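Asks: just the structure for this:
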Amino acid sequence: MRKFTAPLIAGSFALAVTGAALAENPMVGSAAMYADKNIVENALNSKDHTTLVAAVKAAGLVETLSGEGPFTVFAPTNAAFEKLPEGTVDTLLKPENKETLTTVLTCHVVAADAMSDAIGKMIADDGGTHALETVGGCTLDAKMDGDNITLTDENGNVATVTIADVDQSNGVIHAIDTVLLPKS
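Replies: All right, here's what the predicted structure looks like:
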């Protein structure tokens, strides 16, 4: 019969707990997302959000989104930014367009920690559509499309949440497939 020593058992327990903690958050952009890291720290690791990270840096929002929160960020993927007309991202990243870029980005942020089940409940409680007020002054209409949450901006652009409930130390990230824009 094999004997286990206390350090081996303790080490195995630590691995089991660490593995369980990692399993709670979905992978995003082939990277582990850690609930004890903030939105910016986790986003930096996602290969699917390099454009968003560059935009957050250009807009000067790193400190804000690293702050206490709580924030719910609907995070457009690189593919979402690629759907914009050619040259749009390059134009937005120019220093002279910082205010516009900031507005676009903050139209993806709600000042709350809203997991998908809470958003789904708000949608159901409001008869199928729930208005989300963003910190950028935009209103997003949240709806259900089957099991997926969709967000419609004030221009009629519809984004689908592709990865939900990525828990952060200062809120939650939901990856989306379309960039949401302020009213034009």
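
Asks: only C-alpha atoms from now on, for both contacts and neighbour counts.
Replies: Noted.

Asks: same question for the strand ranked longest in the chain: list its buried residues.
Replies: Longest strand in the chain by number of residues (criterion: DSSP state E): strand 158-168. By neighbour count on 16 or more other C-alpha atoms under 10 Å, the buried set for strand 158-168 is 158-161, 163-168.

Asks: one more to put side by side:
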Amino acid sequence: MNEATISEPTAQDEHARSSRMPTVAIWLSAAALVLCALLVVPYRALASLAIVSVFVLAAAAGITGIVLGLRARRPGSARGGWALVCALVSLLIGVVLAIIFVVGMISATSLNKVELRGQGPEGMSATMDHDTTPRTETWPAEGWAKFNTKGSWAELTLEAPEDAVSQSVSCQIIWNGEVVIDETSIGTVTCRYDAG
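Replies: Model prediction:
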């Protein structure tokens, strides 16, 4: 019966493993930098200091991983482990940013884009209502409001000022880019749309 022999790693095995680590770190760092560069465009709209600092951290870790990886390839250098750590940190940040972006895109598609428009005499009263508490404000002759909602309905009521109650007032509701309601009346008009 043959017994399996377990051999201790040789110096040559250790050298081969340690010489691969910097190369792996360089490639992982490069991949992380590419991922961060691709994610800059969708995140650019946020322009938040927190997001910018996360990108700076990811880029710094990626660049550090490349620099340490290149230095570790020199004979007698022992920076391969740190190069790999920096590369993995950079890649992890890039992957987390990508996941957040994808989740954000999925949740944004469930929102309805609503635009309320109204025309009439200057200083008309506009009462808007949807998933939140109704709000009333004074609108100019050509007024509008835009918002996103998870709800399925919206309402706009326009009332001409007392000195213009005999004038024509009109309103429109645009739901996800499509005009769904267009009403005109004298003095007061209400537009209500329920997609549900």
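
Asks: TM value for the aligned chains?
Replies: Remark: TM-score between the superposed chains equals 0.27 [TM-score structural alignment, normalised by the length of the first structure]; 82 aligned residues with a C-alpha RMSD of 5.1 Å.

Asks: rewinding a little: for the longest strand of the first structure, packing partners?
Replies: Applying 3 or more C-alpha pairs under 8 Å, 6 or more residues apart in numbering; DSSP states H and E, we find strand 158-168 of the first structure packed against strand 148-152, strand 171-176.

Asks: now do the buried residues in the shortest one.
Replies: I take that to be strand 148-152 of the first structure. 149-152.

Asks: leaving out chain neighbours, which residue sits closest to T51 of the first structure?
Replies: Counting by C-alpha to C-alpha, 6 or more residues apart in numbering, N78 is the residue found nearest to T51 of the first structure once chain neighbours are left out, at 5.6 Å.

Asks: now V85 of the second structure
Replies: Using C-alpha to C-alpha, 6+ apart, the nearest residue to V85 of the second structure is G65, at 7.5 Å.

Asks: pretty sure that neighbour is in a helix, no?
Replies: Yes: the assignment for G65 of the second structure by DSSP: H, G, I helix; E, B strand; the rest coil puts it in a helix.

Asks: thinking again about what came up before, just the angle for the longest strand of the first structure relative to strand 171-176, thanks.
Replies: Interaxial angle, strand 158-168 of the first structure versus strand 171-176 (axes from the mean of the first three to the mean of the last three C-alpha atoms, to 10 degrees): 150 degrees.

Asks: run through the residues that contact the residue nearest to V85 of the second structure.
Replies: Residues near G65 of the second structure by C-alpha atoms under 8 Å, 6 or more residues apart in numbering: 25-26, 29, 82-87.

Asks: quick one: end-to-end distance for stretch 117-137 of the second structure.
Replies: Stretch 117-137 of the second structure has its terminal residues 13 Å apart, counting by C-alpha to C-alpha, to the nearest Å.

Asks: could I get the contacts of G65 of the second structure as JSON lines with neighbour count and distance to V56 of the second structure?
Replies: Output for the contacts of G65 of the second structure, formatted as JSON lines (neighbours: other C-alpha atoms under 10 Å; distance: C-alpha to C-alpha, whole Å):
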{"residue": "A25", "neighbour count": "29", "distance to V56 of the second structure": "19"}
{"residue": "I26", "neighbour count": "25", "distance to V56 of the second structure": "18"}
{"residue": "S29", "neighbour count": "32", "distance to V56 of the second structure": "14"}
{"residue": "W82", "neighbour count": "18", "distance to V56 of the second structure": "19"}
{"residue": "A83", "neighbour count": "30", "distance to V56 of the second structure": "17"}
{"residue": "L84", "neighbour count": "26", "distance to V56 of the second structure": "18"}
{"residue": "V85", "neighbour count": "17", "distance to V56 of the second structure": "17"}
{"residue": "C86", "neighbour count": "26", "distance to V56 of the second structure": "13"}
{"residue": "A87", "neighbour count": "33", "distance to V56 of the second structure": "14"}
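
Asks: these in helices, which ones?
Replies: Residues of those located in helices (DSSP state H): 25-26, 29, 82-87.

Asks: isn't A72 of the second structure up against A25?
Replies: No: the pair A72 of the second structure / A25 is not scored as a contact, 9.9 Å apart, by C-alpha atoms under 8 Å.

Asks: what are the ranges of the strands in the second structure?
Replies: According to DSSP E, the strands that the second structure contains are 112-119, 124-129, 135-139, 142-149, 153-159, 168-175, 178-186, 188-194.

Asks: of the ones you listed, which approaches L57 of the second structure most closely?
Replies: strand 142-149 (32.5 Å; C-alpha to C-alpha).

Asks: quick one: buried residues of the closest one?
Replies: 143-144.

Asks: and the angle from it to strand 153-159?
Replies: Going by the same axes, to 10 degrees, strand 142-149 of the second structure makes 160 degrees with strand 153-159.

Asks: tell me which other helices or strands strand 142-149 of the second structure touches.
Replies: strand 112-119.

Asks: report all helices and strands that the strand it packs on contacts.
Replies: Against strand 112-119 of the second structure (3+ C-alpha pairs under 8 Å, 6+ apart) you get strand 142-149, strand 153-159, strand 168-175.
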